[in-house]
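Student: Quick check, what structure comes out for this input:
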Amino acid sequence: MERIKDWKSYQHTLNRRKRKNPNISKPLFIFIFLVMLTVISIGGIKLFSYLKNYYTKSVLNKQQAFLGTGIRPIKFINSKTNNKIETLSASLRANGIKGSGKKYFNGHNFSIESLQKYFQSYPPKFNTIKNGHYLQKIGKYTIIYTLNPAVQNEAKKVLKANNVPFGAVAAVNPETGAVLGFYSYASNKSKKYEISDLTAYRPGSLAKIVTASAAIESKGFYPGFNVCYNGGLYGTNKNYWIQNINTGNNRISFRLAFAKSCDIAFGKIAGFYVGHTLLQKYFDKYYFNRKIPFILNLQNSTAKIPSKFYNLELTGAGFKNARVTPLLAALMSAAVINGGKLLDPYIIKEVIDSNGNIIYQHKGVKILDYPITPSTAAILKKLMISTVTQGIGRYDFYNNYNQYMLQGVTTGGKTGTISGNHPTGLYQWFTGFGETRNRKIAVSALVVEKPVWRIEGGGVSEKVIYSYFFNNNNENNNGTIKLAKK
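Tutor: Here you go, the predicted model:
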């Protein structure tokens, strides 16, 4: 019994010593390791952020330098005491605006040149609404814009409500070229200059509008024309793309290929039917690679069609070699519902001086080009309607109960999806139209997702079109604004 007692005493003594001298080396090592890992991670994140901001800043500086060039001249008519048409050199300041240089507008002298220079430094502000029109006070003059309040407000509302990383909306009147909506948004305000209606971005499958136009007008394509292919609707497997257009176990009509945005079908159409020269011609007719005369600094949309067969196919399907601005994308849809006319866009309706005199008023409709004939436009319109009724756009224009959400309004469009780097993300495009017997609107919307977002370009466009037809209390934007004399 004594031996057992000694053994218990020994164990008790041993446990007491362990409590007095705990082994702290392992927890201490883990703590030190976690601290070092945290320090390294924070340092790495800060370094990455610094390099990213440095690179982004350099890119934006180059972009802003580019966007600061070239604006269309417009002549202004002086007051009744001087009926001459003049273009006057103006200084570089406006009343109430601080900065270097003199005033933009001095005394009774006012020119569009001075307004152009002003907009280069200070983008137009669409904040004040009077009698159903947006207006802006610059010095002694009031600028009346063509924007439709229902359209502009809905564009702001939907992009902000969904807090999209980047978004842009442009809308035009297909009959006149008046800009009805013009808004861009970035959820991170420090990156707001990475998105703009004035900048050209990768179009994705919007390029299929041009390919379809060339195929219809020059190669006799019609909605029921069938294209054979192997593989799936999407993807860029070269082995399938270079097969003859009559080769393949699958078949799709031209209408559904457009509505569902079948990549391989349009690649084959571009390569085997349209060809390099004709595709370049139609991009140029849609005013790619040409300067659109616009008072704001609108970047050129570009398209360079390669001669190599597979790259030609990829370009015709929307994967390479093209850039488009949201404004031109809207003008392309406008051409589809106005008989094939690409209109000269304008955003200034009138300019009024401090005495209430109209010193400038936009008059008439100017046509930039006729990219397609009326008959081609009619066929293309059917294809674009199919995008909404049978294609990818259906998800944006029909609710969960399979009910069309714009009763009484005919809608159509084209989707586009592609990745891009400036800004970085997945570009989700939609350009389309809405029309009734008396009214029309053409819209384009771009949402840059990082990653997939709650709303895409089609959803934004549907809401803007709905607002134009059903929430618009300022339907008549054609009247002259009367401002009280001071």
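
Student: drop to CA atoms for contacts and neighbour counts, all remaining ones
Tutor: Fine.

Student: how close does residue 391 sit to residue 385?
Tutor: 9 Å (C-alpha to C-alpha, to the nearest Å).

Student: Repeat that for residue 369.
Tutor: 24 Å.

Student: more crowded one of these two?
Tutor: residue 385 (23 against 16; other C-alpha atoms under 10 Å).

Student: Would you confirm that the more buried one contacts residue 409?
Tutor: No. The criterion here is C-alpha atoms under 8 Å, and residue 385 misses it with residue 409 at 11.3 Å.

Student: Residue 447 sits in which helix or strand?
Tutor: Element membership of residue 447 [criterion: DSSP states H and E] is strand 440-449.

Student: Just after that strand, pick out the following helix or strand.
Tutor: From strand 440-449, the next helix or strand downstream (DSSP H and E) is helix 457-470.

Student: can you list contacts of that next one?
Tutor: Here helix 457-470 makes contact (C-alpha atoms under 8 Å, 6 or more residues apart in numbering) with 150-151, 154-155, 158-159, 393, 396-397, 406, 415, 428-434, 441, 443-447.

Student: mind redoing it with 7 Å?
Tutor: With C-alpha atoms under 7 Å, 6 or more residues apart in numbering as the test, helix 457-470 has contacts from 150-151, 154-155, 158, 393, 396-397, 406, 428-430, 434, 443-447.

Student: Which ones among those residues map onto helices?
Tutor: Of the contacts of helix 457-470, the ones assigned to helices by DSSP state H are 150, 151, 154, 155, 158, 396, 397.

Student: contacting residues for the fifth one?
Tutor: Residues in contact with residue 158, defined by C-alpha under 7 Å, 6+ apart, are residue 460.

Student: And it, how close does it get to residue 412?
Tutor: Distance from residue 158 to residue 412, by C-alpha to C-alpha: 20 Å.

Student: What of the first one?
Tutor: Taken as C-alpha to C-alpha, the spacing of residue 150 relative to residue 412 amounts to 20 Å.

Student: Looking at those two, which is more packed in?
Tutor: More crowded of residue 150 and residue 412, by other C-alpha under 10 Å: residue 412, with 29 against 23.

Student: three-state assignment of that one?
Tutor: strand (DSSP: H, G, I helix; E, B strand; the rest coil).

Student: my read: it touches residue 378, true?
Tutor: No. The pair residue 412 / residue 378 is not scored as a contact, 12.0 Å apart, by C-alpha atoms under 7 Å.

Student: burial of residue 131, as a residue count?
Tutor: Quick note: residue 131 (other C-alpha under 10 Å) scores 13 neighbours.

Student: quick one more, to check against the first:
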Amino acid sequence: MRRWIVVGIAALLVAVTLPYLRSEAAPDLGLAKLAFGDPGPVGTTKRKVVPEALHKVDLAKIDVRGEVATAPAWGERTASLTVIPKYQRAANRLLREGAVAEGAIVMTDIKTGRVLVWSSYSAEAPLRDIASEAFAPAASIFKIVTGSALMENGLTPSTRECYRGGKSRIDDSDLLRDERRDKWCATLSEAMGRSLNVVFARHALDHLEKEELESIATRYGWGRDIPFDVPIEKSRYEFPEEANELAKVAAGFWHTTLSPFQGAFMATTIANGGEAVQLYIVDKVKDRDGDIYVGPTERHVLGRAVEEKTARAVTEMMEATVEKGTSFTTFHDRAGRAYLKETRVAGKTGTLEGKGYLFTWWVGFAPADDPQIALSVLVANRGDWRVKGTQVASDMLRVYFADKGVKGVTDPTGGSK
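Tutor: Here you go, the predicted structure:
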């Protein structure tokens, strides 16, 4: 009898402690390994000055008239930037000639984290650094977060779901499966490409807890102070406790905001196989006595945001946006010929109305199979509009790859001299 009591106690101890042992052995891909708490710049201070070297670098006033892009800083200091003047001029032109109310374009070098374009535009004064602001709703860009969370929960890009409704809104009734009424079916790749709201909402309802969605969102920078050379407004998120409302957020309906900077940060992270790399834009700062700050000379890794296989799967899903989804018409001519026929592109569009604006996003990178640049575009239109974010993104990628001499690619701006 005593022996059975001892065996029972031992079994109970194993049952109680095993979850903790498993937890200890599990790989930590979460917040602890992402050094978002690190102090911003990773360059070298040449001389100690007060205030610090990067104080009040004003990226709303970037000057690209010379061979090197510059921005004013505190007092008589000048910051030399990593921005490429001809790309910056092209970006400025695309926003200006697109007659947008407000907009921003951020383009980064995938491997180094250097910012190649930092363009903000507003049709009304005063000048603002819109690229650093997180006032716009994230809209369907948040499907990248949800897609990543679903991949880490065992789903694949080929996971299939039949659905109905949800084109511009989701009703609770849309979340209930009905074999007679669910006449359309799509894989997760197709759902990402065509931005199918109900497919994402149903999968989130079935597979994701609030904490899982929040974990991925914060690893991509939501609600975090992402290290950078200048202050960046933190994106906001609010995840409802009610399951159906959380599913709607997972599909991109309200409760989240995003800055163009963070869009580029997220795209750069996915393009780097899930590894978060610190972005930087300041190459040097000098005053009357010479250099006081020199930017980083090597890549600085913040940590791993998602598993490499997750990043690969999300990339595959994002490629569907350009191949056969919401960006098809802007990345192809009327005959269906790709403007970037030799280049695979991974991207995601987002569209949402609010605050008197029609907000349109494009976030992604190229080439998808050997990434060079990440791109984040926000366009905010009022009333009649001329361009959306996906059109500006297509043109900006054409500017870059035409400059790189990729066969068959033309610059839609004519070179923006």
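
Student: what's the TM-score here?
Tutor: The TM-score (TM-score structural alignment, normalised by the length of structure 2) is 0.80; 366 aligned residues with a C-alpha RMSD of 2.7 Å.

Student: possible to save the ones in helices among the contacts of helix 457-470 of structure 1 as CSV with distance to residue 20 of structure 1?
Tutor: Converted to CSV, those look like this (distance: C-alpha to C-alpha, whole Å):
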residue, distance to residue 20 of structure 1
150, 77
151, 76
154, 72
155, 70
158, 66
396, 71
397, 74
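
Student: In structure 2, what residue corresponds to residue 185 of structure 1?
Tutor: Using TM-score structural alignment, the equivalent of residue 185 of structure 1 in structure 2 is residue 121.

Student: What helix or strand is that match located in?
Tutor: Going by DSSP H and E, residue 121 of structure 2 is in strand 115-122.

Student: Moving along the chain from that strand, name the first helix or strand you hit.
Tutor: strand 136-137.

Student: Relative to structure 1, what is the average displacement of the next helix-or-strand element following that next one?
Tutor: Using DSSP H and E, the next helix or strand after strand 136-137 of structure 2 towards the C-terminus is helix 143-152. Following the fit onto structure 1, the mean deviation recorded for helix 143-152 of structure 2 is 0.4 Å by mean C-alpha distance after the TM-score superposition for structure 1.

Student: who touches helix 143-152 of structure 2?
Tutor: For helix 143-152 of structure 2, using C-alpha under 7 Å, 6+ apart, the contacting residues are 212, 213, 216, 217, 250, 251, 252, 310, 314.

Student: for stretch 119-139 of structure 2, same thing?
Tutor: 59-60, 88, 91-92, 95, 101-106, 118, 232-235, 252-254, 256-261, 350-352.

Student: List the buried residues of that stretch.
Tutor: 119-122, 128-139 (16 or more other C-alpha atoms under 10 Å).

Student: now for residue 281 of structure 1: what does it line up with in structure 2?
Tutor: By TM-score structural alignment, residue 281 of structure 1 lines up with residue 215.

Student: same thing with residue 419 of structure 1?
Tutor: Match for residue 419 of structure 1 (TM-score structural alignment): residue 353.

Student: go on, residue 347 of structure 1?
Tutor: So residue 347 of structure 1 corresponds to residue 281, using TM-score structural alignment.

Student: do residue 327 of structure 1 as well
Tutor: Match for residue 327 of structure 1 (TM-score structural alignment): residue 261.

Student: so what does whichever helix or strand its match is part of touch, helix or strand wise?
Tutor: Here residue 261 of structure 2 sits within helix 260-271, counting by DSSP H and E. Judged by 3 or more C-alpha pairs under 7 Å, 6 or more residues apart in numbering; DSSP states H and E, helix 260-271 of structure 2 is in contact with strand 102-109, strand 275-277, strand 357-366, strand 373-381.

Student: Output those in TSV, with distance to residue 291 of structure 2 and mean neighbour count appended to each entry.
Tutor: Listed next are these as TSV, based on distance: least, C-alpha to C-alpha, whole Å; neighbours: other C-alpha atoms under 10 Å:
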stretch	distance to residue 291 of structure 2	mean neighbour count
strand 102-109	24	28
strand 275-277	26	25
strand 357-366	34	26
strand 373-381	29	29
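
Student: Number of residues surrounding residue 152 of structure 2?
Tutor: Residue 152 of structure 2: 18 neighbours (other C-alpha under 10 Å).

Student: Aligned counterpart of it in structure 1, please.
Tutor: Counting by TM-score structural alignment, residue 152 of structure 2 lines up with residue 217 in structure 1.

Student: And that match, how far from residue 313 of structure 1?
Tutor: According to C-alpha to C-alpha, residue 217 of structure 1 stands 19 Å off from residue 313 of structure 1.

Student: Residue 368 of structure 1 now?
Tutor: 28 Å.

Student: of the two, who's got more company?
Tutor: Taking other C-alpha under 10 Å, residue 368 of structure 1 and residue 313 do not tie; residue 313 has more neighbours (32 against 16).

Student: Helix or strand for the aligned partner of the more buried one in structure 2, just tell me which one.
Tutor: Using TM-score structural alignment, the equivalent of residue 313 of structure 1 in structure 2 is residue 247. Using DSSP H and E, residue 247 of structure 2 falls within helix 243-250.

Student: ok but residue 286 of structure 2 is inside a strand, no?
Tutor: Yes. Judged by three-state DSSP, residue 286 of structure 2 forms part of a strand.

Student: and the corresponding residue of structure 2 for residue 197 of structure 1, how far is that from residue 90 of structure 2?
Tutor: Using TM-score structural alignment as the criterion, residue 197 of structure 1 maps onto residue 131 of structure 2. With the distance defined as C-alpha to C-alpha, residue 131 of structure 2 ends up 16 Å from residue 90 of structure 2.

Student: contacting residues for residue 234 of structure 2?
Tutor: Applying C-alpha under 7 Å, 6+ apart, the residues near residue 234 of structure 2 are 134, 223, 224, 225.

Student: per the alignment, it corresponds to what in structure 1?
Tutor: Residue 234 of structure 2 maps onto residue 300 of structure 1 when the alignment is built from TM-score structural alignment.

Student: Helix, strand or coil: sort out that match for me.
Tutor: Criterion first, three-state DSSP; result for residue 300 of structure 1: coil.

Student: for residue 71 of structure 1, same thing?
Tutor: coil.

Student: what about the residue nearest to it when sequence neighbours are not counted, how many neighbours?
Tutor: Leaving out its chain neighbours, the residue that sits closest to residue 71 of structure 1 by C-alpha to C-alpha, 6 or more residues apart in numbering is residue 295, at 5.2 Å. Neighbour count for residue 295 of structure 1, taken as other C-alpha under 10 Å: 22.
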